[in-house]
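Colleague: Pasted the sequence and its predicted model underneath.
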Amino acid sequence: MNSKGTSELCHLFADWRTEDRKLAACVDEIRDWMSEVNQLGVPHFGETASRLQPLRDCLTEHFEREDTMLAKLAELYPAASPEVNAFKRQTSADHRLLLSRLDELHDRLKEVDPPFASWTDAMDEVDVFFEEMEQHERSEADRVGMLMPGTSDPGDGLVGGS
C-alpha cells in the first residue's frame, strides 16, 4: 500500500475510534441516569424508553458511519478483501439484530402497562442490551485491528479494547 493509502487508512481508524467513544458516551449518560433513578426507587419506564430513543439515533448514525468506513477499508486495503467482506456481512447482521432488540425493548418500556416483573428486571434488560452492544463493539475493534496493517494493539483506544 502506498503512503497516501496508509495515511487514509490511519485516518479511517482514528475516525473509527472517535465513533466508538461517542457511542460509549451516549451509553454512559443513560447508565448514569439509570443509577440516579434506581437510588430514588421510583420506576420510570416511559422516561427510560424516551432516553433510549436518542441512543437508537446514535446507534443508527454510528452503524452508517461504520458501513462507510468498511467500504473505504475495502477500497484502501484490497489484499484483505475476503476478510473485509466477511466482516461487512457479520457487522451488517449484528447491526440489524442490535437495532431490532433495542426497538423491541423501547416498545415494551413505553407500554402503558410495561410487561416486566419489576423495575429492576426492566433495568437489568436494558443493561444486558448495553453489554451485548459493548461486546459487539469490542469484537469489531478486534477485527478492525487485525485488518489494520502495522497495528500493534487492535483495541487501542477503542471501547472495550484490551
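Modeller: Done, it's in.
Colleague: make it CA atoms for all contacts and neighbour counts henceforth
Modeller: Fine.
Colleague: so how far is the helix or strand containing N85 off the chain centroid?
Modeller: Secondary-structure element containing N85, defined by DSSP states H and E: helix 81-109. In terms of CA atoms, centre = their mean, to the nearest Å, the centre of helix 81-109 is set 9 Å apart from its chain centre.
Colleague: ok, and for that helix, which residues are buried?
Modeller: Of the residues in helix 81-109, those with enough neighbours to count as buried (16 or more other CA atoms under 10 Å) are 84, 87-88, 91-92, 95, 98-99, 102-103, 105-106, 108-109.
Colleague: buried ones in the helix or strand just after that helix?
Modeller: Moving toward the C-terminus from helix 81-109, the first helix or strand encountered (DSSP H and E) is helix 119-147. Judged by neighbour count using 16+ other CA under 10 Å, the buried positions of helix 119-147 are 119, 122-123, 126-127, 129-130, 133-134, 136-147.
Colleague: for comparison:
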Amino acid sequence: MNKNTNSHEHLQYLLDEHEQILTHMKELNDWWTELDERGLPKFGEMGTRVERFRELLAKHFEDEEQEGYFKPVLDETPGFCIMVPDFKEKHTAILCQIDDFISRLKHPEPPFENWNAALQEFETLLADLREHENHEIQLVQEAFDKSSAE
C-alpha cells in the first residue's frame, strides 16, 4: 500500500510540474503579446526571459530523464513499459531550437523581419512544446489511472 501511495504522489508531482511549465509558457506569451500591442519590441529582454524559461525546461527534462516519470508505475506494473516512449531525443531537439531562438533574439541586430515574425516563431516553438508536454501529461495520467485501478 505504501509503495502504491508513493507512486501516486510521484505521479501527481510530475503532473503538477507539467502544469507549471504550461503556466510559464502562457506568461511568456502574454508578456510578448503585451509588448506587441504597445509597439515596444524588446528582443534582448525577451531573449533573457526565454533563457530563464529554457533553464526551467532543461531541469524539467533532466528530472524526467533521470527520475523517470514512469518508474513507480513500471515497478508496480512492468508490462506498462511497452507504452513508455523515450523522450530524451525530443527533449534535446526542443532545447536546441530554443537555444537557437535565444541566440538570435540576443543578437545585436536580431535577424527577424520584425517583432511579429519573432512572435510567430516563438508561438510555433511553444505550440510544439505544448504538444510534447500534453502528450507526456496524457501518458502520466494513463499511468496514474492504471496504477490506481490495481
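Modeller: Cool, got the structure. Here the structure is a predicted model, which is why all the values come from computation and not from measurement.
Colleague: Next, the TM-score between them, please.
Modeller: Once the chains are laid over each other, their TM-score by TM-score structural alignment, normalised by the length of the second structure reads 0.87; 146 aligned residues with a CA RMSD of 1.9 Å.
Colleague: hang on, the earlier thing: okay if I get the buried residues of helix 81-109 of the first structure as CSV plus distance to R51 of the first structure?
Modeller: Supplementary listing: the buried residues of helix 81-109 of the first structure in CSV, determined by distance: CA to CA, whole Å:
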residue, distance to R51 of the first structure
V84, 34
F87, 30
K88, 29
T91, 25
S92, 24
H95, 20
L98, 16
L99, 15
L102, 12
D103, 12
L105, 12
H106, 9
R108, 13
L109, 11
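Colleague: Mind listing residues that contact stretch 128-143 of the second structure?
Modeller: Identification of contacts with stretch 128-143 of the second structure by CA atoms under 8 Å, 6 or more residues apart in numbering yields 11, 14-15, 18, 22, 69-70, 73, 80, 84, 94.
Colleague: Give me the range in the first structure that that stretch lines up against.
Modeller: Residues 132-147 of the first structure are matched to stretch 128-143 of the second structure when aligned by TM-score structural alignment.
Colleague: Mean deviation, that stretch versus the second structure?
Modeller: Following superposition, stretch 132-147 of the first structure is found to deviate from the second structure by 1.4 Å on average (mean CA distance after the TM-score superposition for the first structure).
Colleague: so how far is that stretch from its chain's centroid?
Modeller: 9 Å.
Colleague: what do you get for stretch 122-136 of the second structure?
Modeller: In terms of CA atoms, centre = their mean, the centre of stretch 122-136 of the second structure is set 7 Å apart from its chain centre.
Colleague: three-state assignment of the residue mapped onto A24 of the first structure from the second structure?
Modeller: Taking TM-score structural alignment for the superposition, A24 of the first structure sits opposite L22 in the second structure. Three states are possible here, and by DSSP: H, G, I helix; E, B strand; the rest coil the one that applies to L22 of the second structure is helix.
Colleague: Which residues are in contact with L22 of the second structure?
Modeller: Neighbouring residues of L22 of the second structure by CA under 8 Å, 6+ apart: 130, 133.
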